[in-house]
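Asks: I need the structure of the sequence given here:
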Amino acid sequence: MTVPALTLNNGVQIPQLGFGVFLVPDTETQAAVRAALQAGYRHIDTAKLYQNEAGVGAAIAEAGIPRDELFVTTKVWNSEQGFDPAIASFEASMERLGLDVLDLLLIHWPAPDLDRYVDTWRAFEKLYADGRVRAIGVSNFQPAHLQRLLDETDVVPAINQIELHPLLPQNELRAFHAEHGILTEAWSPLARGGSVLTDPVITSIAGRVGRTPAQVILRWHLELGNVVIPKSVTPARIAENIDVFDFSLTSDDHQAIAGLETGERIGPDPDTFSRG
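Replies: Have a look, this model is predicted:
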């Protein structure tokens, strides 16, 4: 399975569909990532918070896949924001991952009450300039947070990884990204255990195209131009989630899915969330 790549604003290629490991215990992560790599995934998304970077690194080491064929993302947590703490967090993550160069480093949340994300971004700019990271970006940033980085720092974020699913399509934020050359990446793309998978709009489309509801939603993301990182620990589901490149949705399908928008969040509000 070959996953198409999108181009970040610095020319780096990112596989459009990746494998997320949020809430996967470290003891299960190596097997899950092994299954993902065997199924054809080449983009793995982890974070310091997830406490499974070591499992990701072990799976990568055992796979024997050439390093330049893999794309690995990790993130700096709120309690480690600030210039020096962010550098230290990155170094610790790299040791756990067993990597010399990271493909993408993200600020996990803006945590505006802490007011450290600009200093954190300056640390990211140094890591990028030093060649330790191929691309730098953010996660869960709102337009105001992004605009501050654009105004006060030098490097435009390559990507913003945000909660995005049919209930929360993030149209305004995606438009801001498009205006400034920032790619949109979706976490919780299936609305994580919500009602979207059983919604009649989704199940009707799935029946017509002969696919599962999850595959329909992942295809919707891809056709919107999002990078998407579904998560599973079940090998059959892992394989199912990557098998979404040989069918298409119609404009009527997109219009129907757009009607599911409620603005409902599964995760925290980025404007107020600052937990360390």
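
Asks: going forward, measure contacts and count neighbours with C-alpha atoms only.
Replies: Will do.

Asks: what about the strands in the chain?
Replies: For the chain, applying DSSP state E gives strands covering 5-7, 13-15, 19-20, 43-45, 71-76, 104-107, 136-139, 159-163, 183-187, 227-228.

Asks: In this structure, what residue spans correspond to helices?
Replies: 26-39, 53-63, 83-97, 117-129, 143-152, 171-180, 200-209, 213-224, 235-242, 251-258 (DSSP state H).

Asks: And Ala123, how far from Ile60?
Replies: As judged by C-alpha to C-alpha, to the nearest Å, Ala123 and Ile60 stand 26 Å apart.

Asks: what does Arg34 give?
Replies: For Arg34 relative to Ile60 (C-alpha to C-alpha), the value is 8 Å.

Asks: Show me which of the two is the more surrounded one.
Replies: Between Arg34 and Ile60, counting by other C-alpha atoms under 10 Å, Ile60 is the more crowded of the two (24 against 19).

Asks: run this one through as well so I can compare:
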Amino acid sequence: MTGKYGRKNNTKMIFEETYALNNGLEIPKLGLGTWFIDNVSVVQAVKEAVELGYRHIDTAQAYQNEEGVGKGIVASGLKREALFITTKLAAEVKSYEEAVASIEQSLGTMGLDYIDLMIIHSPKPWMEFHSEERFDEGNRQAWKALEEAYKAGKLKAIGVSNFQKADLENILSSCTVKPMVNQILAHISNTPFELINFCQEQGILVEAYSPVAHGELMKNTDVQKLAEKYGVSVPQLGIKYCLQLGLLPLPKTANPAHMKNNAELDFTIDAEDMAFLKNMEQIEDYGEASIFPVYGGKLK
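Replies: Now for the predicted structure:
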């Protein structure tokens, strides 16, 4: 069996499965997140992931590793069209001119003729994430730049990240191209169902970053017990939970063993256990990640 993204395998693997975005583009159901993987280490991480079967790599301007991701793509030996590459417009870019320049910057930094998916990293600059300012006009301007790059073929799909309903409505009210994804924090014990439902009603695919709650799910005894019941790891349970909700999980790791484990998902969480997981008490402490705005902290 050979899937669209070129991996031959005799067993059912998540790598063969895709979602269809609202423009018809296929996107692999599991991606490799690269946050916190430095620009040097990410080269090998991408190479290892591709060797295992990953075809979807997620980076961002803010990660400062786009160059390394580009080198990893070359080192993988695969044809460019066999891979799905996502990057993100820096959260601080809130003007049309800055966005146009930033799109070109990412293409140049990664050495790519096109990017499969580019998204606005946040509706607000990180240092102002908790401010009352909405940045509606800035987001519309950034979106206009993404739309133009999409229509020019430089981007195959465009979307947003960390956008709430009001932020999405701001884009939807004036766009000529609808967002195709919204990448948000979503995991067992913290699943924003109202936002997810709104996105799905609009035909916007929800991508779930930190599907293992930045590692904090590993400490939850209830989750541990359920993972044992299914004979899987806690990360596998967390990733499968997202998939069964119709989300696209983006676990991050540079460890090949973890990459492999994260993709071994040939099991189903039953309805009763899904209901239990949906209603778990929310994790409040994200450990070292707690300083970041999306996990509740404030950058200084």
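
Asks: of the helices of structure 1, which approaches Leu190 of structure 1 most closely?
Replies: Across the helices of structure 1, Leu190 of structure 1 has its closest neighbour in helix 213-224 (6.7 Å, C-alpha to C-alpha).

Asks: average offset between that closest one and structure 2?
Replies: Overlaying structure 2 shows helix 213-224 of structure 1 at a mean distance of 0.7 Å from the equivalent residues (mean C-alpha distance after the TM-score superposition for structure 1).

Asks: before we move on, the earlier item: in CSV: the strands of structure 1, plus distance to Thr29 of structure 1 and mean neighbour count.
Replies: Formatted as CSV, these follow (distance: least, C-alpha to C-alpha, whole Å; neighbours: other C-alpha atoms under 10 Å):
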stretch, distance to Thr29 of structure 1, mean neighbour count
strand 5-7, 24, 14
strand 13-15, 20, 20
strand 19-20, 10, 24
strand 43-45, 11, 22
strand 71-76, 14, 23
strand 104-107, 19, 26
strand 136-139, 22, 25
strand 159-163, 21, 24
strand 183-187, 18, 24
strand 227-228, 19, 25
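
Asks: Serialize the ones you listed to a markdown table and add fields for distance to Leu150 of structure 1.
Replies: As requested, the strands of structure 1 are exported to a markdown table (distance: least, C-alpha to C-alpha, whole Å):
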| stretch | distance to Leu150 of structure 1 |
| --- | --- |
| strand 5-7 | 20 |
| strand 13-15 | 22 |
| strand 19-20 | 28 |
| strand 43-45 | 25 |
| strand 71-76 | 20 |
| strand 104-107 | 15 |
| strand 136-139 | 12 |
| strand 159-163 | 13 |
| strand 183-187 | 15 |
| strand 227-228 | 22 |
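
Asks: ok, back up a step: dump the helices of structure 1 into a markdown table; add distance to Ala5 of structure 1 as well.
Replies: As requested, the helices of structure 1 are exported to a markdown table (distance: least, C-alpha to C-alpha, whole Å):
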| stretch | distance to Ala5 of structure 1 |
| --- | --- |
| helix 26-39 | 16 |
| helix 53-63 | 20 |
| helix 83-97 | 23 |
| helix 117-129 | 21 |
| helix 143-152 | 24 |
| helix 171-180 | 17 |
| helix 200-209 | 24 |
| helix 213-224 | 11 |
| helix 235-242 | 14 |
| helix 251-258 | 22 |
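
Asks: Tell me which of these lies nearest to Trp109 of structure 1.
Replies: The nearest among the helices of structure 1, by C-alpha to C-alpha, is helix 117-129 at 8.4 Å.

Asks: just to revisit the earlier point, with respect to Ser188 of structure 1, which of the helices of structure 1 lies nearest?
Replies: Nearest to Ser188 of structure 1, of these and by C-alpha to C-alpha, is helix 213-224 at 10.7 Å.

Asks: Need the counterpart of Ser93 of structure 1 in structure 2.
Replies: Under the alignment (TM-score structural alignment), Ser93 of structure 1 maps onto Ser106 of structure 2.

Asks: Next up, the contacts around that match.
Replies: Residues near Ser106 of structure 2 by C-alpha atoms under 8 Å, 6 or more residues apart in numbering: Gln61, Glu66, Thr87.

Asks: Please identify which of those residues is nearest to Leu299 of structure 2.
Replies: Nearest to Leu299 of structure 2 among the contacts of Ser106 of structure 2 is Gln61, at 17.8 Å by C-alpha to C-alpha.

Asks: What does the closest one correspond to in structure 1?
Replies: Using TM-score structural alignment, the partner of Gln61 of structure 2 in structure 1 is Lys48.

Asks: Can you name the residues in contact with stretch 184-194 of structure 2?
Replies: Against stretch 184-194 of structure 2 from outside (C-alpha under 8 Å, 6+ apart): 161-163, 206-213, 217, 238, 241-242, 277-283, 294.

Asks: what residue of structure 2 matches up with Arg132 of structure 1?
Replies: Using TM-score structural alignment, the equivalent of Arg132 of structure 1 in structure 2 is Lys154.

Asks: I figured that match was touching Asp113, is that so?
Replies: Yes - Lys154 of structure 2 is in contact with Asp113 according to C-alpha atoms under 8 Å; the separation is 6.8 Å.

Asks: from the contacts of stretch 184-194 of structure 2, which would you call buried?
Replies: 161-163, 206-213, 217, 238, 241-242, 277-278, 294 (16 or more other C-alpha atoms under 10 Å).

Asks: What separation is there between Asp273 of structure 2 and Leu112 of structure 2?
Replies: Separation of Asp273 of structure 2 from Leu112 of structure 2 (C-alpha to C-alpha): 43 Å.

Asks: okay, the two: which has more neighbours?
Replies: Taking other C-alpha under 10 Å, Asp273 of structure 2 and Leu112 do not tie; Leu112 has more neighbours (15 against 11).

Asks: count of neighbours near the residue nearest to the more buried one when sequence neighbours are not counted?
Replies: Using C-alpha to C-alpha, 6 or more residues apart in numbering and skipping the chain neighbours, the partner closest in space to Leu112 of structure 2 is Gly70 (7.5 Å). Residues within reach of Gly70 of structure 2, counting by other C-alpha under 10 Å, total 22.

Asks: Tell me which residue of structure 1 lines up with Gly70 of structure 2.
Replies: Checking TM-score structural alignment: Gly70 of structure 2 goes with Gly57.
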